[in-house]
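Novice: Prediction below, plus the sequence it came from.
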Amino acid sequence: MSNQQVNCQNCEQPYQEGFRFCPHCGQKTNDDLTIGVLFYNTISNYFSFDARFLKSFLPLMFKPGHLAKEFIKGKRLLYLHPAQMYLFISVIFFFVISFSTRELVSQANTFNEKVVKGDIETKTVNTDSVEAVLDSIQLEKVLKPLKENQDKLGLKEDDLKIADSIIKSANNQPNNIKSISDFNKKKIDSMIDAGSDKELIYKEMGMTHDASFLERRFFANILNLMEGRGAGGMVQAFFDSIPIAMFFLMPLFAFILKIFYYNKGTYAHHLVFSFYFFSFLFTVFAILFAVNRFVYDIPDGIDWLIAISTYLYFLIALIKFYRQHWLLTWFKSGIITFIFTIFIIPTSFLLLLAFSFVFY
């Protein structure tokens, strides 16, 4: 008597009744849909949050370079895939800092509105005590003929002092100091209050007739700032751009590793190392942000000490993964860190600022 055959609900292939898993696709044969099953499938499918993550977390934090070395050896299923780990931890990191991001956006909008309404007190130059146009040498040249002909003109010392005071007073009158930018701003403010067409406002601000997309976006965002509603969007766009920037920074970091370890494997090997190292960084800073915000305000000195200690982790990871002498590795790690923190990160920061200003 032959065993009864049933069809898999997923791949519809036949298998022998009594199997716990389908021999063709691996799905459980008795997988009733419950809240627990739904939640587990969601997490495991999108973030691979399973036993491999738990097995990978402790080595990631306390055994620098171990996961990358094991993955290169061929242990691809024992630990979580480097790209999957990076994706999962980066999502957690940006979720944690999103609480601070919302506060910064709100503060930026509030500050922008106060500036537009004139609630922010600004310091102005006191024209009664500062010689704004003519310097002391020029004033002396103006007064010199009067002093040289004092007797001929019948001028007394008090008369010269009065003349000196009158010239300085006229020199320091605010009406003599005109600012084109202030004049344009007042005119643009009046156009905004009057509800003028934005195209007319852009042209008044200096936009050319055949403006490109970037130029038009530039003046549109300047106008948003002048209307008191642009600063928060700019801050939000900046933080939204960070995950995108990281997908460029990490391959660039792997490329730098390839330059310094050109004979230590292919570019993919260095990319695996970078995935795990950036996962470690995101984990450390996510924990710091979370503890500082929700648990206890850690002293700044300890925060900085923990941040600097990530370099020690990087050094040990390089020694274990690339297997070079510690002194040579220390020298290389210093140069790599210098290049990345002094040149690449600031440049990326400026590009993010420009990107967020143009496209927010």
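Specialist: The structure has been received and is ready for your questions. Numbers count the residues shown, from 1 in each chain.

Novice: When you work out contacts or count neighbours from here on, use the C-alpha atoms and nothing else.
Specialist: Fine.

Novice: Going by neighbour count, list what's buried in stretch 174-192.
Specialist: Ile188, Asp189, Met191, Ile192 (16 or more other C-alpha atoms under 10 Å).

Novice: Not counting its own residues, what contacts it?
Specialist: Residues outside stretch 174-192 that contact it (C-alpha atoms under 8 Å, 6 or more residues apart in numbering): Thr127, Ile201, Glu204, Met205, Glu227.

Novice: Distance check, the second one against Leu153.
Specialist: Right, Ile201. 56 Å (C-alpha to C-alpha, to the nearest Å).

Novice: Looking at those two, which one has more neighbours?
Specialist: When Ile201 and Leu153 are compared for neighbours, Ile201 comes out ahead with 20 against 10, by other C-alpha atoms under 10 Å.

Novice: Does that one lie in a helix or a strand, and which?
Specialist: helix 198-205 (DSSP states H and E).

Novice: for comparison:
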Amino acid sequence: MKETGRFLKKYRGDECLNCGVPLDIIDRYCNHCGQINTNKRLSLKDFFSEFFASIFSYDSRLRHTIIALLFKPGKISKEYIQGKRVKYANPFRFYLSVSIIFFIINGLFIDFDGYRTEMEDKAKFGKEAIDEIKESIKMDDSTKQKISDQILTTNGIPESEKDKISQEILNADGLSFLDIEEDTPKEVVYYSQEQIDSIGFFKRGFKLWAMYRDYYKKTEEKSTYRALSELKHKKNQLNKYVYHRVLKTKSIEENYGQEFFEFIFNKLPFIIFFFLPFFALGIWLLYIRRPFNYMEHLVFIFHTQTMFFIVIGLAILISKISNVNTFFNIAMLVFLFYLYKAMRKFYNQGRGKTIVKFLLVNVLFFILAGVGSVLTLVGSVFIF
């Protein structure tokens, strides 16, 4: 390789500037810590040339990783667990980087404001429809009289009472005389701090929730500190947390979940990263007779999941540019075929066994995805 810039021999020293290990003039890097052997002051040109060289050079880890991942299903995982790791990027960090880029790009095309506007319009339309129905069921006197006579005849009302009941029906507004009387709302009990402290911890949370929710409904107080002061409650972590949850819950209701779903979407790369080890555990049980340990299965999972983000990400970009939605379905089929080939290559089993386990892997994935979605929604309610 031609020596240029900071790599020139005239800039080399006789010891490493990082760790102090003695070096020779022929040493381009320190044999102890790996730092470049140069005394040249860093310039803007050197900085950017080294930056782009590390990305686009022929022996770059990124280049080898992407080529192997895209065009040789299962090979990169197999070689990585066999010890060929210098030329490939770390599968865990590479997955996390690709997933974050995927969700950033995908987030550009998700219109949360449009979703909220659509929900508001539907809610408004629903209210107007209900009002129209109420208006349409208002009856004139002749219709009321027919219904009155039918009710009185069917129920065997005595003649002496018929005129009185008939008049009440005629005075009724619409079908309100058929409505079931609503139960009186249950009165919420307000506890003092001393009473709260005497309640068990888990039961205490429910009592505080009901009380704070009712208080907010009546006062619309959005300051946690002012609310606790008015209620004469301690400003401890539990009280502040519960009242804050009440505020967040009302916020979700008022903006139709827009902020809540944005919160979950922004956390998805880390949520999926957290659940993949459980998926790898299922794969390990499925291939328990094969000579692979848990971490080797996990490497394979991270590589295939990274490929999933790459394929689906490209499909989303093409679909948005071309306004053709079929690319997403094509991308899913491409990835499923890729996964099958990767499983054959990595686990080295025949077509029959691979197909059966391929189907089981997909069933397992959807089960874990369902469980993970529920846990994510529940957990997000407590930390949003």
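Specialist: Ah, there it is. Worth saying up front: this structure is predicted, and the values here are computed from it rather than measured.

Novice: Once they're superposed, tell me the TM-score.
Specialist: Here the superposed chains carry a TM-score of 0.72, computed using TM-score structural alignment, normalised by the length of the first structure; 330 aligned residues with a C-alpha RMSD of 4.6 Å.

Novice: Which of the buried residues of stretch 174-192 of the first structure sits closest to Ile259 of the first structure?
Specialist: Closest approach between those and Ile259 of the first structure, by C-alpha to C-alpha: Ile188, at 53.0 Å.

Novice: element containing that closest one?
Specialist: helix 180-193.

Novice: what's the angle between that helix and helix 198-205?
Specialist: Orientation check (axes from the mean of the first three to the mean of the last three C-alpha atoms, to 10 degrees): helix 180-193 of the first structure against helix 198-205 gives 170 degrees.

Novice: What is the helix holding Ile201 of the first structure packed up against?
Specialist: With contacts defined as 3 or more C-alpha pairs under 8 Å, 6 or more residues apart in numbering; DSSP states H and E, the packing partners of helix 198-205 of the first structure are helix 180-193, helix 213-226.

Novice: For the stretch 201-350 of the second structure, which segments are assigned as helices?
Specialist: 201-219, 224-231, 237-254, 258-286, 294-322, 326-347 (DSSP state H, counting those that start in this stretch).

Novice: Including distance to Tyr95 of the second structure, could those go into a markdown table?
Specialist: Shown next, in a markdown table, are these (distance: least, C-alpha to C-alpha, whole Å):
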| stretch | distance to Tyr95 of the second structure |
| --- | --- |
| helix 201-219 | 39 |
| helix 224-231 | 40 |
| helix 237-254 | 32 |
| helix 258-286 | 9 |
| helix 294-322 | 5 |
| helix 326-347 | 16 |
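
Novice: hey, which of the ones you listed is tucked in deepest?
Specialist: Among the helices of the stretch 201-350 of the second structure, helix 294-322 has the highest mean neighbour count (mean count of other C-alpha atoms under 10 Å), at a mean of 19.

Novice: And that one, what does it pack against?
Specialist: By 3+ C-alpha pairs under 8 Å, 6+ apart, helix 294-322 of the second structure packs against helix 61-71, helix 75-81, helix 91-109, helix 258-286, helix 326-347.

Novice: Quick one: those helices as CSV, columns for distance to Leu44 of the second structure too.
Specialist: Putting those into CSV (distance: least, C-alpha to C-alpha, whole Å) gives the following:
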stretch, distance to Leu44 of the second structure
helix 61-71, 23
helix 75-81, 35
helix 91-109, 26
helix 258-286, 34
helix 326-347, 42
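
Novice: And these: which comes nearest Thr117 of the second structure?
Specialist: Across these, closest to Thr117 of the second structure is helix 258-286 (C-alpha to C-alpha), at 9.8 Å.
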